[in-house]
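A.B. asks: okay, here's the prediction I keep looking at, along with the sequence it came from:
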Amino acid sequence: MMHSMLQDGGQELDRIRGEILATYLGDGATNHLDGKNLPSQAEVIDLINRILRLMFPGFYDGDDNIHRGNMKSWCGYLLDRVHQGLTKQVARSLCIGCIGGEMQKTIVRAERVSLDFLSNLPRVRRLLIKDIKAAYVGDPAAASIEEVILAYPSIQAIALYRLAHELYLRDVPLIPRLISEYAHMRFGIDIHPGAAIGESVFVDHGTGVVIGETCEIGNNVKIYQMVTLGALSFNKDAEGRLIKGRMIKRHPTIEDDVVLYAGCTILGGDTNIGQGSIIGGNVWVTNSVPANTVITFDAEKAEYRRFVRREWSFA
């Protein structure tokens, strides 16, 4: 009886295997066989965590022995490891499916891209320092800079965004999205690497924040949880296919010194939130807002209210 059951089970598994194999042959786009190259998700995540250690020395596990005496050698060793690993992953992403000499040429290009990316890390770190200070100054619950770096998921999400954005600007495929989706999975903050974000930006709490690819955000902007900066509609080409990438601006522009409160939704590439404006919680915006304007929603009367900011009081 047992032998018969095992035999029947084996036959059923053979049938299932055959059906699975048929799906492989039917759609080559969803499998990579015969040694085709793809960047490794696990290796990209390992690399990005190494870069975070470079950005915030001494803050993460494994860096307990860093001191001023060995800082130079520690930084050089870590930088070299990142350079080697990043070159390999960038080459794979630039040349998916390449073999032989074609891949060798791509490795040379990938090394240049990797070095150019790494040369911008000092600038990125200076941006992150401003983001951290904005979080510390802007949140009365922040007890110290150390707490902000270690315990605020939004700071790590912004850090990962800024690193992914540098690769995005260099036209590296796949890897920027692997980084941004890693941040999305870890922190619940979804920032497309193509978004252009200015200095001293603070995402408070952050859970559920969505920032689209063509979104532009100025300096000193504060964003609370569940804010969506999205597209109002999607343009299509003559054959009805969605136009992808940055060819058409789909997401809003947020100017300097704007505050976006929890749950507000701002949609559309032509939508501009003027400097110094405040968008209240759960407000839906699809039209531009002038500078220094406060938009709120009165749930009791089911109506939107607009104020000039100098007339607005939180008291």
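C.D. replies: Alright, I've got the coordinates.

A.B. asks: contacts and neighbour counts: CA atoms only from here.
C.D. replies: Will do.

A.B. asks: my read: K130 touches S200, true?
C.D. replies: Yes. Counting by CA atoms under 8 Å, K130 touches S200, with 4.9 Å between them.

A.B. asks: ok, now which ones touch the nearest residue in space to G274 that is not next to it in sequence?
C.D. replies: Excluding its sequence neighbours, the residue lying closest to G274 (CA to CA, 6 or more residues apart in numbering) is A291, at 3.8 Å. A291 is in contact with 273-277, counting by CA atoms under 8 Å, 6 or more residues apart in numbering.

A.B. asks: change it to 10 Å
C.D. replies: When contacts are counted by CA atoms under 10 Å, 6 or more residues apart in numbering, A291 touches 255-258, 272-278, 308-309.

A.B. asks: V258 too?
C.D. replies: 217-223, 273-279, 291-294.

A.B. asks: before we move on, what SS does the closest residue to I45 other than its chain neighbours have?
C.D. replies: Spatial nearest neighbour of I45, excluding adjacent residues (CA to CA, 6+ apart): I179 at 6.9 Å. For I179, the secondary structure call by DSSP: H, G, I helix; E, B strand; the rest coil comes out as helix.

A.B. asks: test my guess that I179 contacts S40.
C.D. replies: No. Applying CA atoms under 10 Å as the test, I179 and S40 come out as separate, 11.5 Å apart.

A.B. asks: these two: which has the busier surroundings?
C.D. replies: I179 (25 against 15; other CA atoms under 10 Å).

A.B. asks: another structure for you, compare them:
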Amino acid sequence: MHAAFIQSLAAAHRQAAAPLPGPAFCLLADQLLQVLFPERIARPLGSTDAIEAVLYHWQTELAELLRSVLDAKAADQIAATCIEGLPPLRELLLRDAAAIVAADPAAQGSAEVISTYPGFYAIALHRFAHALYQLQVPRVPRLLSEYAHTSTGIDIHPGARIGPSFCIDHGTGIVIGETAVIGAHVKIFQGVTLGALSVAKHLANIKRHPTIEDYAVIYAGATILGGSTVVGSHSIIGGNVWLTESVPSHSRVYHRAQIHVTRSEDPTADITFSI
């Protein structure tokens, strides 16, 4: 094999960033959800001492893992900040669970949503990843978002800003970009894309993804693109809509498809559909 090629590979390996302990970070995120929500743990913790001990261990483990991307002082500070942020994080996630229960007739209660719904799980991991993103932790937030993506089929960039009482119904195929802003009490169905119009690489720091205001509903398969695109509050975006311009509050936006149904006079013939 060519010696120059071997040398180039050796140089690349020497310059590579240290590998992330990815499985350990993902396991830690799952452990956090189990502490915050006993619905997700096999054996609920029975005492305040047990909970305090588990949270202390979690903070210590998080700080240790963060040392793979940060210096020791910064890792300790961020782990402590995460622990301090757990009460509002749990409250925010409880509001998300309640929103899903209220919006989904099939949901039997918050316990079912918290323990089994992929939409809730994706939101929960996003809110933790977003907290780390805001603290400017490198690489780890994206690792957690991709873990949620692999587990649920829901792809939310950790930079996306999502308000309280967020409801994802079904969820498979949802894509929410880095600079998307979502208000309170928003409901999104499967296959929705909140994406960017094509921009040059040097414009990466501008707002590229849409804003969805409070109480909007976006139905399956809708695609909404562009950093200046705003879906006004209380609007409904119908299934399969392609939207690249803003709509005011209380709008109804839908894709009109004409469907014709014909049937042969022969009662044994198949029904045919055309769109």
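C.D. replies: Structure received. Note that this is a predicted model, so its numbers are computed, not measured.

A.B. asks: TM-score for these two?
C.D. replies: With the length set by TM-score structural alignment, normalised by the length of the second structure, the two chains reach a TM-score of 0.89; 259 aligned residues with a CA RMSD of 2.0 Å.

A.B. asks: any figure for the gap between A29 of the first structure and L178 of the first structure?
C.D. replies: 18 Å (CA to CA, to the nearest Å).

A.B. asks: looking only at neighbour counts, state which of those two leads.
C.D. replies: Taking neighbours as other CA under 10 Å, A29 of the first structure and L178 compare with L178 leading, 19 against 8.

A.B. asks: mind listing what the more buried one touches?
C.D. replies: 39-42, 44-45, 164, 184, 193.

A.B. asks: trace the residue nearest to G274 of the first structure over to the second structure, please.
C.D. replies: In the second structure, the residue matched to A291 of the first structure (TM-score structural alignment) is S249.

A.B. asks: now L127 of the first structure
C.D. replies: Match for L127 of the first structure (TM-score structural alignment): L92.

A.B. asks: and the helix or strand hosting that match, how far from the first structure on average?
C.D. replies: Secondary-structure assignment from DSSP states H and E places L92 of the second structure in helix 86-103. Its aligned residues in the first structure lie a mean 0.5 Å from helix 86-103 of the second structure after superposition (mean CA distance after the TM-score superposition for the first structure).

A.B. asks: please state the offset of that helix from the chain centre?
C.D. replies: Here helix 86-103 of the second structure shows a centroid-to-chain-centroid distance of 14 Å under the convention CA atoms, centre = their mean, to the nearest Å.

A.B. asks: which helices and strands does that helix pack with?
C.D. replies: Helix 86-103 of the second structure is packed against helix 22-36, helix 110-116, helix 118-134, strand 167-169, strand 187-189, with contacts defined by 3 or more CA pairs under 10 Å, 6 or more residues apart in numbering; DSSP states H and E.

A.B. asks: residue range for the last one in the first structure?
C.D. replies: Taken onto the first structure by TM-score structural alignment, strand 187-189 of the second structure occupies residues 222-224 there.

A.B. asks: what residue of the first structure matches up with S228 of the second structure?
C.D. replies: Per TM-score structural alignment, S228 of the second structure is aligned with D270.

A.B. asks: for that match, what are its contacts?
C.D. replies: 231-232, 249-253, 286-288.

A.B. asks: swap in T179 of the second structure?
C.D. replies: 157-161, 194-196, 204-211, 226-227.

A.B. asks: and these, which of them are buried?
C.D. replies: Listed as buried from those are 157-161, 194-196, 207-211, 226-227; burial here means 16 or more other CA atoms under 10 Å.

A.B. asks: chain neighbours aside, what residue packs nearest to the spatially most central residue of the second structure?
C.D. replies: By CA atoms, centre = their mean, the second structure has its centre lying nearest to I156, at 3.5 Å. Sequence neighbours aside, I176 is the residue nearest to I156 of the second structure in space, at 4.7 Å (criterion: CA to CA, 6+ apart).

A.B. asks: could you count how many residues lie near that neighbour?
C.D. replies: The number of residues near I176 of the second structure, taken as other CA under 10 Å, comes to 25.

A.B. asks: quick one: E245 of the second structure and H209 touch, right?
C.D. replies: No. The pair E245 of the second structure / H209 is not scored as a contact, 11.7 Å apart, by CA under 10 Å.

A.B. asks: what's the overlap in contacts for those two?
C.D. replies: 224-230.

A.B. asks: can you list these in JSON lines and add secondary structure and distance to A75 of the second structure?
C.D. replies: Converted to JSON lines, these look like this (DSSP: H, G, I helix; E, B strand; the rest coil; distance: CA to CA, whole Å):
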{"residue": "I224", "secondary structure": "strand", "distance to A75 of the second structure": "37"}
{"residue": "L225", "secondary structure": "strand", "distance to A75 of the second structure": "36"}
{"residue": "G226", "secondary structure": "coil", "distance to A75 of the second structure": "35"}
{"residue": "G227", "secondary structure": "coil", "distance to A75 of the second structure": "33"}
{"residue": "S228", "secondary structure": "coil", "distance to A75 of the second structure": "36"}
{"residue": "T229", "secondary structure": "coil", "distance to A75 of the second structure": "37"}
{"residue": "V230", "secondary structure": "strand", "distance to A75 of the second structure": "37"}
